[in-house]
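1. my questions concern the predicted model and sequence given below.
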Amino acid sequence: MTSARPFNFAPGPATLPEPVLRQVAAEMLDWHGSGMSVMEMSHRGKEFGSILEAAERDLRELLAVPANFRILFMQGGGLGENAIVPMNLSRGGKVDVVVTGSWSRKSAAEARRYADVQIAADIGKTGVIPRDWALRDDAAYVHVCTNETIDGVEFHELPQLATGVPLVIDVSSHLLSRPIDWSRVGLAFGGAQKNIGPAGMTMVFVRDDLLGHALDICPSAFNYETVAANQSMFNTPPTFAIYVAGLVFQWVKGLEYAGKRGLAAIEQRNIDKAALLYGALDASGFFKNHIDPSCRSRMNVPFLLKDDRLNETFLAEAKSAGLLSLKGHKSVGGMRASIYNAMPLEGVQALVGFLKDFEARHG
């Protein structure tokens, strides 16, 4: 069942699958005959226990998470993990960060509070992920943001670190949009509010051997070993966000597209959506994306108008056309279309049609 809702291109909190929203609405007052909303349940009760168990099981299945990785459902968001990760993994030593945009730059700045941070490489204004990294053999870990939400830069293949130093990846804005090569990862983290659910929950995937090294100053509720030992229940978890995320996991598992199902279907649909939008931008003399095609994000597509004096007109006309939240981040300006998992192909088609019409009238 669908409706005539506008297409929401917000970068996060972001659009959710309409079937999930409808199920949440239907279960709001009474979850499965329990007489309670999920928001009213005890996190220690059997009802929520079944929700948490199913969510973790489905997430592990979708992403093929190996048995030697723990999945933690935490609070604090991706920004909070910029502190929580070094408090757990740095051991007060060295951390190398590859800067590919705004978020990895923030990660480096925060980690400096707890470790000796080196910028191993910096994208600068090149629009291309640098190939030459100055990595230290004795670093506690290497940090990369595999999809930069603001800048529209994405790693389409994870690096293979020759040093054996653990790789930490911030996957906040493309988690569940594609598979993850876990053989190259020590820890992955991401906020839920892009592809998975409402704000308030962060998912952490941490390899067993990286547990148990938290600094003394690390709060117990953010100590990965403690959280893992208590199955994400050391403190009250973000119960409603976990519930909605679980419904999204079920939606992804059941999705069919281009003869594929589940995560493979989501990935193919994301590839097709991104190709359609970038193709329209590249064919235009009016709109411009400055990121090299080798590392363009499938999730977040920033673009500039030929004349930025038309920005407000563009946004007003887009809103009237049912295309919402296209304003770019204040640090880079212009526009940004976030085309996460829940954005249907029809939404991108509508945006492309609007771009062509706008250029014809204002170009």
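-> Looks like it came in fine. Numbering: from 1, shown residues only.
2. switch to C-alpha atoms for all contacts and neighbour counts from now on
-> OK.
3. which stretches in the chain count as helices?
-> With DSSP state H as the criterion, the chain has helices at 18-27, 46-63, 77-89, 102-111, 224-229, 239-254, 263-282, 311-320, 345-362.
4. dropping in the other structure now:
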Amino acid sequence: MTTFTQQIRGRGARSNATGRYESQVREAFDDGWTAEDAEPAQLATELTAETAKVIITRNDSPDVGFSASINPYRGCEHGCIYCYARPAHAYMGLSPGLDFESKLFFKPEAARLLEAELSKPRYRPEFIHIGGNTDPYQPQERRLRITRQVIEVLDRFNHPFSIITKSALILRDLDLLASMAARNLTRVAISVTSLDRRLSRSMEPRAAAPDKRIEAIRRLTGAGVPVTVMFAPCIPGLNDHEMEAVLERAAEAGASGAGYVALRLPLEIKDLFREWLETDHPDRARKVMSLVRQMRGGKDYDAQWGKRMRGEGPIGELMNARFKAAQKRYGLTQRWGELDVFRFRVPPKAGDQIDLFGA
């Protein structure tokens, strides 16, 4: 059942349904007292420090290209309506809807925990991915600087990492990224979902505008940082027609690789996405959902390994064929090579004896 809520200014979700693990369900409804021409309400962002015991998390998914990752934040103020991380907020007793983008958790001890983990005698370096769940450069990072502190630790340890974002705030850390790229220790992925400012603002209300992301690609690659552009998610009937244009603009800005992911609608996201379509794009809502089901075997989503990122059937196959053709046409075929794990060193601490026989 679709819940009703007054539209919230600068937020992506249109409702805040109770998390799936809660014993009591709260549902908003239209009581007829809200004026049709009322100004959208505002919703303040709440920040909570999270006490973590470890900062590096691991996965064994065959669909992602990394096993070790760091996520400085839970929840994301960007408010992307399609975000696959939304359902995880239910584990916190919160809603994957508006709570996900307004009730955020941050890890103030991230840098200290990372340094402790990297300093363990049994630690063996492998590249770490930053931002595999929520964006490490969301707006609160400007003040909290947790991602910056994590990269500073990786820099001191000569530890390889990759990072993905849709924020131009990454340019704040260009000094570290350029230095580490020169040592083959880092690479960046920038997500560009649309070149249409109105569609981008609708889908990703607090993320950087498309031209800012393209400029970030230009400045990163100009400083020697290898960049891959991610066209994710690719939504049939909504933004899929922009695939070639996005890849072309990214290539012109200096990107050397590209990737894409078909729209994923697991758990609560399917309802949140439908609500958003019906309010922001009512003329396309039925067509978009029909095309989504056509590439998901008649369902809103199929979580099978090997299918969830690309979809299947004629729609999925056409999407993949178009991507490969555009990738080749614009020279975005460079695959990420291995980052250098052999530079890794635990830096000496104050008072440590100098190794006379070291490098």
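-> Yep, it's here. Keep in mind the model is a prediction, meaning the values are calculated, not measured.
5. care to give me the TM-score?
-> Overlay of the two chains. TM-score (TM-score structural alignment, normalised by the length of structure 2): 0.27; 156 aligned residues with a C-alpha RMSD of 6.4 Å.
6. about what we covered before: ok, which of the helices of structure 1 comes nearest residue 187 of structure 1?
-> helix 77-89 (8.8 Å; C-alpha to C-alpha).
7. helix/strand/coil for residue 48 of structure 2?
-> Under DSSP: H, G, I helix; E, B strand; the rest coil, residue 48 of structure 2 falls in the strand class.
8. wouldn't it be in contact with residue 105 here?
-> Yes: the pair residue 48 of structure 2 / residue 105 is scored as a contact, 4.8 Å apart, by C-alpha atoms under 8 Å.
9. the two - which one has more neighbours?
-> The residue with more neighbours, out of residue 48 of structure 2 and residue 105, is residue 105; 19 against 12, by other C-alpha atoms under 10 Å.
10. got the contact list for residue 188 of structure 1?
-> 168, 169, 170, 171, 204, 205, 206 (C-alpha atoms under 8 Å, 6 or more residues apart in numbering).
11. and the last one, how many neighbours?
-> Right, residue 206 of structure 1. 22.
12. which strand or helix spans residue 69 of structure 2?
-> Assigned by DSSP states H and E, residue 69 of structure 2 belongs to strand 68-70.
13. still on that earlier bit, reformat the helices of structure 1 into JSON lines and put distance to residue 337 of structure 1 and mean neighbour count next to each item.
-> JSON lines is the format used below for the helices of structure 1 (distance: least, C-alpha to C-alpha, whole Å; neighbours: other C-alpha atoms under 10 Å):
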{"stretch": "helix 18-27", "distance to residue 337 of structure 1": "19", "mean neighbour count": "14"}
{"stretch": "helix 46-63", "distance to residue 337 of structure 1": "25", "mean neighbour count": "17"}
{"stretch": "helix 77-89", "distance to residue 337 of structure 1": "20", "mean neighbour count": "22"}
{"stretch": "helix 102-111", "distance to residue 337 of structure 1": "17", "mean neighbour count": "20"}
{"stretch": "helix 224-229", "distance to residue 337 of structure 1": "34", "mean neighbour count": "20"}
{"stretch": "helix 239-254", "distance to residue 337 of structure 1": "21", "mean neighbour count": "22"}
{"stretch": "helix 263-282", "distance to residue 337 of structure 1": "9", "mean neighbour count": "19"}
{"stretch": "helix 311-320", "distance to residue 337 of structure 1": "12", "mean neighbour count": "15"}
{"stretch": "helix 345-362", "distance to residue 337 of structure 1": "9", "mean neighbour count": "15"}
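14. mind checking which of these is nearest residue 189 of structure 1?
-> helix 77-89 (7.1 Å).
15. helices or strands next to the closest one in the packing?
-> For helix 77-89 of structure 1, the packing partners by 3 or more C-alpha pairs under 8 Å, 6 or more residues apart in numbering; DSSP states H and E come out as helix 102-111, strand 187-191.
16. which one of those lies nearest to residue 353 of structure 1?
-> Residue 353 of structure 1 lies closest to helix 102-111 among these, at 30.1 Å (C-alpha to C-alpha).
17. what angle separates that closest one from helix 77-89?
-> Helix 102-111 of structure 1 runs at 40 degrees relative to helix 77-89, counting by axes from the mean of the first three to the mean of the last three C-alpha atoms, to 10 degrees.
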